[in-house]
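In: No sequence on hand, only this structure:
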């Protein structure tokens, strides 16, 4: 009787993982894929520099505005306004006036220069400095050519500085003007005068203030617009 052959060799099997433990991949095989960590969020761009530009630009614009207002004020102060009106009558700056020939009493402050203006129709002739005399209780004052010449035209008349006088003390004096070569209908007006240094300091200050105003506007607007653009671009990124 023939004996059946026995079972062949048992093929190898991977070892069994104990119950309750996760299955491990066979040796030589990659494990489960690990998720790739995402990039951290980009921190927001700083807008501190943009804020500084905006603040500095706004401050410069305010400074430019103040400088412009002061520049206009000093410029108007330097102009010979208020000497005569459109009809040739004395303006708001007149301290005294009269016909030519004629005279007027003026209270003069010590050390303050005063200007004598010839007022004539446009194109007519006025009087000269030699035609002006100033008589005071302390004696006659020296009449000289004006240290700062000026002219003012308004309407059909024009006024021109002809003479200047300064009293050493405060007193009431009489300003008299002779006919001279003046055209008929000429008059004279007395106003406070300008000291040479004070006038050019005022003019120089006016020019300086205008430069500050113009430069402040240009630079301030540039910084302000640049700062605003910077902030907008930084927020969009």
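Out: Okay, I see it. Note that the coordinates shown come from a computational prediction; the quantities given were computed from them, not determined experimentally.

In: From now on I want contacts and neighbour counts done on CA atoms only, so please keep to that.
Out: Noted.

In: Now for this structure: which helix has the highest residue count?
Out: helix 196-236 (DSSP state H).

In: Please name every helix or strand in contact with it.
Out: helix 48-78 (3 or more C-alpha pairs under 8 Å, 6 or more residues apart in numbering; DSSP states H and E).

In: Tell me what angle the helix it packs on forms with helix 196-236.
Out: Orientation of helix 48-78 against helix 196-236 (axes from the mean of the first three to the mean of the last three C-alpha atoms, to 10 degrees) gives an angle of 160 degrees.

In: buried sites along helix 48-78?
Out: 50-51, 53-54, 56-58, 60-65, 67-68, 70-71, 74-75, 78 (16 or more other C-alpha atoms under 10 Å).

In: What is it packed up against?
Out: So helix 48-78, by 3+ C-alpha pairs under 8 Å, 6+ apart, packs with helix 196-236.

In: I'd say residue 222 and residue 57 touch.
Out: Yes. When contacts are counted by C-alpha atoms under 8 Å, residue 222 is listed as touching residue 57 (7.3 Å).

In: Run a quick neighbour tally on the residue lying closest to residue 55 once chain neighbours are set aside.
Out: The spatial neighbour of residue 55 that comes closest, neighbours along the chain excluded (C-alpha to C-alpha, 6 or more residues apart in numbering), is residue 224 at 7.5 Å. For residue 224, the neighbour count with other C-alpha atoms under 10 Å is 23.

In: Next one for the comparison:
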């Protein structure tokens, strides 16, 4: 469980797996960026001054979406994908994960990957499923989901569907990379770890799995984005009626 200060092993996997650290040799550093503990605590009360509500507004502007609930869903799914990718990638390639305590992890909500997340201190933890559930699901996805449901009215089941979809996508990309690089041992570790993560009650019911394939039981609402459609793992095979009454996800 030897994590290098720059988490350099993650870089070849692509931007979603990369995590900037305070000791990284490149980049400006986290500076005064808010940490996630502050973000989760103030989503309901801090308005546009909160990093997550700002990110929802950024998604609305970039995708030209007028429905805050849709933007909240898409912002949450992207963040879940980042967190799962970092944690799963480290667990498989290093055998350990960095502590992603919300007080240590900072977020530039205006940036794109991999410049959005900064870890102020690399504290190694075991790379088992229980630790990943603690560092991602319990520390981040639960408080984030509760706050988004409270502020934007996004259904809890939809957000957990996003979390399951994000985990499946991270596992699928990691499997593709390790197999392409002749790391069959890592592929086996990734598969076993992903199985253990999906055994958690909050993830088990989010979809059906066959190998690295995943079909979710909910919809992230991407079909409500102008020009959008259904995602590859969506419960729908074609976009449903996009009238307001059909947007429950």
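Out: Received it, and whenever you're ready, just let me know what you need. All values derive from a computational prediction rather than experimental measurement.

In: TM between them?
Out: After superposition, the two chains reach a TM-score of 0.23 (TM-score structural alignment, normalised by the length of the first structure), with 92 aligned residues with a C-alpha RMSD of 5.8 Å.

In: coming back round to it: show me what contacts the residue nearest to residue 55 of the first structure?
Out: 53, 54, 55, 56, 57, 58 (C-alpha atoms under 8 Å, 6 or more residues apart in numbering).

In: Over to residue 186 of the second structure?
Out: Residue 186 of the second structure makes contact with 92, 93, 178 under the criterion C-alpha under 8 Å, 6+ apart.

In: Burial check on the second one, number of neighbours?
Out: Other residues near residue 93 of the second structure come to 21 when the count uses other C-alpha under 10 Å.

In: cool, residue 139 of the first structure as well?
Out: When counting by other C-alpha under 10 Å, one arrives at 9 neighbours for residue 139 of the first structure.

In: Check residue 218 of the first structure too.
Out: The number of residues near residue 218 of the first structure, taken as other C-alpha under 10 Å, comes to 15.

In: show me what contacts the closest residue to residue 84 of the second structure other than its chain neighbours?
Out: Spatial nearest neighbour of residue 84 of the second structure, excluding adjacent residues (C-alpha to C-alpha, 6+ apart): residue 167 at 5.7 Å. Residue 167 of the second structure is in contact with 80, 81, 84, 85, 194, counting by C-alpha under 8 Å, 6+ apart.

In: I'd like to know how far residue 167 of the second structure sits from residue 149 of the second structure.
Out: Residue 167 of the second structure is 20 Å from residue 149 of the second structure, where distance means C-alpha to C-alpha, to the nearest Å.

In: Also residue 60 of the second structure?
Out: Remark: distance between residue 60 of the second structure and residue 149 of the second structure (C-alpha to C-alpha) = 17 Å.

In: Also residue 91 of the second structure?
Out: From residue 91 of the second structure to residue 149 of the second structure the distance is 30 Å (C-alpha to C-alpha).

In: swap in residue 173 of the second structure?
Out: 29 Å.

In: And for residue 213 of the second structure?
Out: Distance, residue 213 of the second structure to residue 149 of the second structure, using C-alpha to C-alpha: 28 Å.
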